[in-house]
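Enquirer: What shape does this take:
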Amino acid sequence: MLYGLLAVVLMAMDHRGQYVSRARDLAQYAVEPVYLAIEWPVSALRNLFGQFQSQRSLRHENERLKHQLLGQQGRLQRMQTLVEENQRLRALFAGAESQPYDYLFAELLQVELDPFAHQVLIDRGSSDGVEVGQAVIDGLGVMGQVEDVHLHYSGVRLISDPSHALPVQINRTGLRTVAFGLGETHRLSLPNVPREADVREGDLVVTSGLGGRFPGGYPVAEITAIDREEGLTFARVEARPLAALDQGREVLLIRVPPQPALDEVSGEPGEESGEES
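Expert: Okay, here's the model as predicted:
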């Protein structure tokens, strides 16, 4: 009963003087700071959580883009590798086309380059017709010769091996000498060049064809240093191999046709020709 009477009185006062509305506004003004004080931490936590979610989403997106970029870079690197391999193969076969021999393509399986032995293994063997002594070249020059032959692979001794000796000649003058390996892929020694011989830095050294191993005319090295010391019979001559002895993966084996017999070269008739006449 008391509450009902109080409600009627308040309604009458609000109708005439809007006292209740004013009291409500005053109450809102008084309560608003309290509401804001309570709402601010909640709003701050909500914003912080939203930023955390956004950062986590950005991190995930960043990781995804990184992986995608790495994949693209990997594909580009593979394409670049294929381009470079194609260029090497073009150079390899371009050099072979200028020579009147047959060739066998091979790839390197293993490389051994230490001061005492410069050898490589190739993926061709006796089943492919490989023979001991065959010359091996790349697209730039002579690499070495076959030393060991197995069924499906062979060992090749490089021209830089300390025990390797290769009959060569100076292409400009025709001077014949021998190139020895020094156990370094960038240096050969030509110790038998006379001190007064016409040899210059930059001269091209090619195979001489002597010795029955390497056909003549294949590029071997370029003269890089000449020391004509007084009192010595021979000059100290060094050359840089042209073949990429410590690089590349593809090589060619030269197939030299059988040499004619001496009687065929001289034209002397054999027993069969004598009987026919």
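
Enquirer: all contacts plus neighbour counts: C-alpha atoms, from now on.
Expert: Noted.

Enquirer: Show me the strands in this structure, by range?
Expert: Counting by DSSP state E, the segments of the chain that form strands are 102-114, 117-122, 135-137, 142-149, 154-158, 165-170, 176-181, 188-194, 204-207, 219-227, 234-241, 250-255.

Enquirer: Ok, which of those strands comes nearest residue 90?
Expert: Closest approach to residue 90 among the strands of the chain (Cα to Cα): strand 250-255, 10.9 Å.

Enquirer: And that closest one, what does it pack against?
Expert: Here strand 250-255 touches helix 19-97, strand 102-114, strand 135-137, going by 3 or more Cα pairs under 8 Å, 6 or more residues apart in numbering; DSSP states H and E.

Enquirer: Out of the ones you listed, indicate the one that is most buried.
Expert: Compared across these, strand 135-137 shows the largest average neighbour count, a mean of 25 (mean count of other Cα atoms under 10 Å).

Enquirer: who does it touch, helix- and strand-wise?
Expert: Judged by 3+ Cα pairs under 8 Å, 6+ apart, strand 135-137 is in contact with strand 142-149, strand 250-255.

Enquirer: so of those, which one's packed in deepest?
Expert: Greatest burial across the helices and strands packed on strand 135-137, using mean count of other Cα under 10 Å, falls to strand 142-149, with a mean of 23.

Enquirer: Compute the inter-axis angle for that strand and strand 165-170.
Expert: Angle of strand 142-149 versus strand 165-170, following axes from the mean of the first three to the mean of the last three Cα atoms, to 10 degrees, is 160 degrees.

Enquirer: Point out the other helices and strands that strand 142-149 packs with.
Expert: The contact analysis (3+ Cα pairs under 8 Å, 6+ apart) places strand 142-149 against strand 135-137, strand 154-158, strand 219-227.

Enquirer: Could I get these in JSON lines, plus columns for distance to residue 239?
Expert: Formatted as JSON lines, these follow (distance: least, Cα to Cα, whole Å):
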{"stretch": "strand 135-137", "distance to residue 239": "17"}
{"stretch": "strand 154-158", "distance to residue 239": "15"}
{"stretch": "strand 219-227", "distance to residue 239": "4"}
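
Enquirer: mind checking which of the ones you listed is nearest residue 16?
Expert: Comparing the helices and strands packed on strand 142-149 by Cα to Cα, strand 135-137 comes nearest, at 115.0 Å.

Enquirer: that older thread, out of the helices and strands packed on strand 135-137, nearest to residue 2?
Expert: Each of the helices and strands packed on strand 135-137 has some distance to residue 2 by Cα to Cα; the shortest is strand 250-255, at 109.2 Å.

Enquirer: quick check: angle from that closest one to helix 19-97?
Expert: 10 degrees.

Enquirer: coming back round to it: out of the helices and strands packed on strand 142-149, which gets nearest to residue 168?
Expert: The nearest among the helices and strands packed on strand 142-149, by Cα to Cα, is strand 219-227 at 7.9 Å.

Enquirer: Please generate a structure for the following sequence too, so the two can be compared:
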Amino acid sequence: QGLNIPQDAKLVAISTEKQADGAQQWTLTYRLEPQSSSGIAPQGAPAPMAPHPACGSSGTTAAPGLPPPPPPLNSAQILSKRESKNVIGSASLDSPGVAPFPVLPYQPGSPNRLFPLRCAVMTYAWGKIGADSLVGQLAASGDADFAIDENMPYSELWMGTHASGPSMVMLEEPYRIITPLYDWLKLNPFMRKSTKSNLTNEQQAKGSSAGLPFLFKVLSVRTALSIQAHPDKTLAEQLHAEKPSYYKDSNHKPEMALAVTPFEALCSFQKINSVLENLRACPELVAVVGEA
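Expert: Okay, here's the model as predicted:
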């Protein structure tokens, strides 16, 4: 059954969210300006939003209510645009216009824009408190809806598709759109892999998940972190299959850390002989763990 939406109503917002049962729910908001008795919109009514050019857009027909897609750029136009901008390597410093939602038309060699993310904020007890936390500062600077609680520890900022804290793609124009990064990458697979991939078809199919295989974090540490065990890839896949509620993904957990402020960390363990010597030097510990 069709929706009773007037033809002159304008689509002003699209949002999507995942329900508790796993279903994906889409919300579309239309706006219809009031008409005067003469049939003319009252003074001060905003003019219809002009369509934004899409990067490398194809000439397909737009969905009802959406701005029509612009004509595609030919190779000469793309080259002339690149030559008129500052370029580092093959990446242009200028961002193209907003592409239609949800799928971005893609042409090899066309420049791609950057998309802002709303990142997940973790509040583990070991994080720095309030505005002293770099995590809190970054979250507030990138999200107008985020307010720092001066009594709350802000420990980690997550950028990725992990189920425990997925990032959201934020677009403000031409429509306000909030989309999980996982869904965005699933709809636009060219954004997560090189167009010059050397992988075979079998390898690509094996790693065809839309999720990112890594989790990029910013940590703001106040006290010692909790001890963690990181499985290798084989064990991670087994644990995820057996207990997905505890092991949220099938990836192993190799880590690389870069200090952005002065930082001290303890790494690795002492050799076994040194551990035994230290234990034997403390009779109370020997009484608890026994003599090896």
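
Enquirer: TM-score of the superposed pair?
Expert: Laid over one another, the chains give 0.20 as their TM-score (TM-score structural alignment, normalised by the length of the first structure), with 97 aligned residues with a Cα RMSD of 6.4 Å.

Enquirer: Reformat the helices and strands packed on strand 135-137 of the first structure as TSV; add distance to residue 226 of the first structure.
Expert: Shown next, in TSV, are these (distance: least, Cα to Cα, whole Å):
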stretch	distance to residue 226 of the first structure
strand 142-149	22
strand 250-255	31
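
Enquirer: Tell me which of the ones you listed lies nearest to residue 12 of the first structure.
Expert: Short answer: strand 250-255, nearest of these by Cα to Cα, at 107.3 Å.

Enquirer: now the angle from the closest one to strand 102-114?
Expert: 120 degrees.

Enquirer: picking up where we left off before, nearest approach to residue 97 of the first structure belongs to which of the helices and strands packed on strand 135-137 of the first structure?
Expert: Once those are compared by Cα to Cα, strand 250-255 is nearest, at 11.6 Å.

Enquirer: what angle sits between that closest one and strand 117-122?
Expert: Angle, strand 250-255 of the first structure to strand 117-122, by the same axes, to 10 degrees: 90 degrees.

Enquirer: returning to that earlier point: closest to residue 240 of the first structure out of the helices and strands packed on strand 135-137 of the first structure?
Expert: Of all these, strand 142-149 comes closest under Cα to Cα, at 11.8 Å.

Enquirer: quick one on the thing from earlier: how about the helices and strands packed on strand 135-137 of the first structure, which one is nearest residue 20 of the first structure?
Expert: strand 250-255 (99.2 Å).

Enquirer: Of all the helices and strands packed on strand 135-137 of the first structure, which one comes closest to residue 64 of the first structure?
Expert: Evaluated over these, closeness to residue 64 of the first structure peaks at strand 250-255, with 38.0 Å, by Cα to Cα.

Enquirer: hang on, the earlier thing: same list (the helices and strands packed on strand 250-255 of the first structure) but as CSV, adding distance to residue 154 of the first structure.
Expert: Formatted as CSV, these follow (distance: least, Cα to Cα, whole Å):
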stretch, distance to residue 154 of the first structure
helix 19-97, 20
strand 102-114, 10
strand 135-137, 11
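
Enquirer: closest one to residue 273 of the first structure among those?
Expert: Of all these, strand 102-114 sits nearest to residue 273 of the first structure, with 31.2 Å by Cα to Cα.

Enquirer: Quick one: list the elements packing against that closest one.
Expert: Checking 3+ Cα pairs under 8 Å, 6+ apart, strand 102-114 of the first structure ends up next to strand 117-122, strand 250-255.

Enquirer: Relative to residue 188 of the first structure, which of the helices and strands packed on strand 250-255 of the first structure is closest?
Expert: strand 102-114 (14.9 Å).

Enquirer: Tell me what angle the closest one forms with strand 154-158.
Expert: Angle of strand 102-114 of the first structure versus strand 154-158, following the same axes, to 10 degrees, is 70 degrees.

Enquirer: What are the buried residues along stretch 11-19 of the second structure?
Expert: 11, 12, 13, 14 (16 or more other Cα atoms under 10 Å).

Enquirer: and of the helices and strands packed on strand 135-137 of the first structure, who's closest to residue 30 of the first structure?
Expert: strand 250-255 (89.1 Å).

Enquirer: picking up where we left off before, let's have the strands of the first structure in JSON lines, adding distance to residue 92 of the first structure.
Expert: JSON lines is the format used below for those (distance: least, Cα to Cα, whole Å):
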{"stretch": "strand 102-114", "distance to residue 92 of the first structure": "9"}
{"stretch": "strand 117-122", "distance to residue 92 of the first structure": "16"}
{"stretch": "strand 135-137", "distance to residue 92 of the first structure": "8"}
{"stretch": "strand 142-149", "distance to residue 92 of the first structure": "11"}
{"stretch": "strand 154-158", "distance to residue 92 of the first structure": "17"}
{"stretch": "strand 165-170", "distance to residue 92 of the first structure": "21"}
{"stretch": "strand 176-181", "distance to residue 92 of the first structure": "23"}
{"stretch": "strand 188-194", "distance to residue 92 of the first structure": "22"}
{"stretch": "strand 204-207", "distance to residue 92 of the first structure": "17"}
{"stretch": "strand 219-227", "distance to residue 92 of the first structure": "13"}
{"stretch": "strand 234-241", "distance to residue 92 of the first structure": "16"}
{"stretch": "strand 250-255", "distance to residue 92 of the first structure": "7"}
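
Enquirer: on that earlier part again, nearest to residue 109 of the first structure among the helices and strands packed on strand 135-137 of the first structure would be which one?
Expert: Ranking those by proximity to residue 109 of the first structure (Cα to Cα) places strand 250-255 first, at 9.9 Å.

Enquirer: and the nearest residue to residue 206 of the first structure once chain neighbours are set aside, how many neighbours does it have?
Expert: Excluding the flanking residues, the one nearest residue 206 of the first structure by Cα to Cα, 6 or more residues apart in numbering is residue 219, at 4.4 Å. Residue 219 of the first structure has 23 neighbours, counted by other Cα atoms under 10 Å.

Enquirer: Pretty sure residue 219 of the first structure sits against residue 170.
Expert: No - with contact defined as Cα atoms under 8 Å, residue 219 of the first structure does not reach residue 170; the gap is 10.1 Å.

Enquirer: Now name the helix or strand holding residue 238 of the second structure.
Expert: In this structure, residue 238 of the second structure sits in helix 233-242 according to DSSP states H and E.

Enquirer: what's the helix or strand that that helix is followed by packed up against?
Expert: Per DSSP H and E, the first helix or strand lying C-terminal to helix 233-242 of the second structure is helix 272-280. Helix 272-280 of the second structure sits against helix 283-289, with contacts defined as 3+ Cα pairs under 8 Å, 6+ apart.

Enquirer: Need the contact partners of the helix it packs on.
Expert: Defining contact as Cα atoms under 8 Å, 6 or more residues apart in numbering, one finds that helix 283-289 of the second structure is touched by 279, 280.

Enquirer: Lovely, talk soon.
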